[in-house]
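> how would this look folded up:
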Amino acid sequence: MNCGHVALIGRPNVGKSTLMNHLLKQKISITSRKPQTTRHRILGISTSELGQIVYLDTPGMHGNEQRALNRYLNRTADTTLLGVDAVVWLIDGLVWQDYDDIILKKLEQTGLPVILVVNKVDKIKDKENILAFFDEAQHRFPFKCLLPISALKGTNLEKLEAALLPLLPECGLIYPEDQITDRSERFLCAEIVREKLTRRLGAELPYSVTVQVELYEELPHVTKIYIVIWVERSSQKNIVIGTEGEMLKKIGMDARLDIEKLIGQKVFLKLWVKVKKGWADNERALLSLGFNE
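Predicted coordinates for the structure are as follows:
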């Protein structure tokens, strides 16, 4: 069998998490329309009769490293390239961005086989432009394969997996065939809460918010989960809670329903909002909040 690790890389918000979820036919990575929703390296396992592909969903590669959190996200994406057998590079649209040249240099240094994928192809009206873009791309880098896909609609995902398998070494299964991820339910529940925060809140606030599980207790008929939502300023705390607690109630309800689907049991979810000043710009605070990959 062909089995190995594949990194999903690209700029923020190009659809890496959506792609992995649809490849696995199960939601592992949280998604939203806001860039940099993914903050941790998320592992997703796809096993078939032909082999096993271990996908690594990574934070978006970007040039803004002013804050400690941004530097952490880039480090996480970069170090993922050190331990994989192949790379899928997602691009949104048919235009090269400035940071794409930096990504190209990183890929050249690894010597890894790379598949270039243009996502959201359903939004491109003139399909001939795709061929012209691929022709230009092949002159920039010796890609093993170039594919137009739609992660959301599942277009060409089988072709992507078929192109990946021959790039992986021949070996036995890396993980049991029924395993989907290496992440715990505790971690996935925290991510679900952060997803609801990201979707409910305004454009900027999600980048000043993180979550931390304080209690995860599995009882015979209910699972108790206590989660702290950390913000950087008191004014942000008020926004997350909302008028008479309405925003926090909506976030909690959205999250609880998804968590119950995930673990298959009734959930008692309790959320608190606390202030940790400047946590996103403090390396020590990041470590204490679980940013330690």
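
> contacts, neighbours, all on C-alpha from now
Will do.

> ok, so what distance separates Pro148 from Pro142?
Distance of Pro148 to Pro142, given as C-alpha to C-alpha, to the nearest Å: 17 Å.

> More neighbours: those two, which one.
Pro148 (23 against 13; other C-alpha atoms under 10 Å).

> What residues does that one make contact with?
Applying C-alpha atoms under 8 Å, 6 or more residues apart in numbering to Pro148 gives the contacts Val117, Val118, Asn119, Val121, Ile130, Asn156.

> here's the other one to compare against:
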Amino acid sequence: MTEAHKSGFVAIVGRPNVGKSTLLNRIVGQKIAIMSDKAQTTRNKIQGVYTTPEAQLIFIDTPGIHKPKHRLGDFMVETAYSALREVDAVLFMISADQKRGKGDDFIIERLKSQNTPVFLIINKIDKVHPDELFAIIEDYSSQMEFAEVVPISATEGNNFDRLMEILVNRMPEGPQYFPEDQVTDHPEYFIVSELVREKVLLLTRDEIPHSVAVVVDSMKRDENDKVHIQATIIVERDSQKGIIIGKGGKMLKQVGTKARRDIEHLLDDKVYLELWVKVQKDWRDKKIHLQDFGYRKEDY
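As a prediction, this is how the structure comes out:
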């Protein structure tokens, strides 16, 4: 007798910058969530799909929970909380090389009222001595009871297979929601815009904070199957526009070159990418601009 097929939804929560997007990208085997050493780079719930013959798990990477400073921040935190209301398991992710802080305590208080199992995922174990893990586990376990504690390295892959095995065992019986070769439910243009935004954050470092959005204006294939993409990078100030364009357009060209490589890998096709930069003052605090740039209330 064959075992019943299992499926379920899993939310990944945690403070900004603990490696949630890195874990999601490892789960699906390719980049769908942007990675940056800047905090709060994830803005929407990004769904990644993990499929085996026996099970299908749909993962939701939530924005890092933090104290909001503007409407975009409110959106990000509410998005994280809404993810908790619709899942079969929650992964509370922490970083082994960071001490428990107010942000972690804030999330723990919220998780205590969860009816679904909460797993403590200790990431970046490659950054600390194994002996240090016992104290971390003891510290967090004294705050609340976890279904299980799983130390991993999302970057190196340590203990990753064990984590997936534990989660599959915990999932209820259910159907396969997505085709086996589908890794996300986001449209291609969303991931394309995220890959461009990642390169802006990567190359401009501290000069361009989170006041950058990317809108894909068009995506078309020509008769040779080459994908033509036109996208606009939105910033809040003229000075930021100057930084992103760079001297003689050098910075914008670098952003385009790096983004194009990732997009070609994603689409498995040749890509022609055209980028523009536009100033939209204080867009993060204006509801109409948030909606225009893809942050819609109905998403949470």
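
> Quick one: buried ones out of the contacts of Pro148 of structure 1?
Neighbour counting over these (16 or more other C-alpha atoms under 10 Å) leaves Val117, Val118, Asn119, Val121, Ile130 as the buried ones.

> Just name the closest of those residues to Glu195 of structure 1, please.
In terms of C-alpha to C-alpha, no member of those lies closer to Glu195 of structure 1 than Asn119, at 21.8 Å.

> Show me what that closest one lines up with in structure 2.
By TM-score structural alignment, Asn119 of structure 1 lines up with Asn123 in structure 2.

> Report the separation between that match and Phe293 of structure 2.
Where Phe293 of structure 2 is concerned, Asn123 of structure 2 sits at a distance of 32 Å (C-alpha to C-alpha).

> for Pro151 of structure 2, same thing?
From Pro151 of structure 2 across to Phe293 of structure 2, the span is 37 Å (C-alpha to C-alpha).

> Could you do Ala11 of structure 2 as well?
Per C-alpha to C-alpha, Ala11 of structure 2 is found 24 Å from Phe293 of structure 2.

> who has more neighbours, the two?
For Ala11 of structure 2 and Phe293, the more surrounded residue by other C-alpha under 10 Å is Ala11, and the numbers stand at 27 against 16.

> Map the more buried one onto structure 1.
Applying TM-score structural alignment, one finds that Ala11 of structure 2 aligns to Ala7 in structure 1.

> Which residues does the helix or strand where that match lies contact?
Secondary structure assignment for Ala7 of structure 1, by DSSP states H and E: strand 2-10. Here strand 2-10 of structure 1 makes contact (C-alpha under 8 Å, 6+ apart) with 16, 50-61, 77, 80-81, 83-91, 103, 165-166, 168-174.

> If we go by neighbour counts, what in that strand is buried?
Judged by neighbour count using 16+ other C-alpha under 10 Å, the buried positions of strand 2-10 of structure 1 are Asn2, Cys3, Gly4, His5, Val6, Ala7, Leu8, Ile9, Gly10.

> Could you do stretch 197-207 of structure 2 as well?
Arg197, Glu198, Lys199, Val200, Leu201, Leu202, Leu203, Thr204.

> With stretch 169-189 of structure 2 instead?
Buried, per 16+ other C-alpha under 10 Å, within stretch 169-189 of structure 2: Arg170, Met171, Gln176, Phe178, Val183, Thr184, Glu188, Tyr189.
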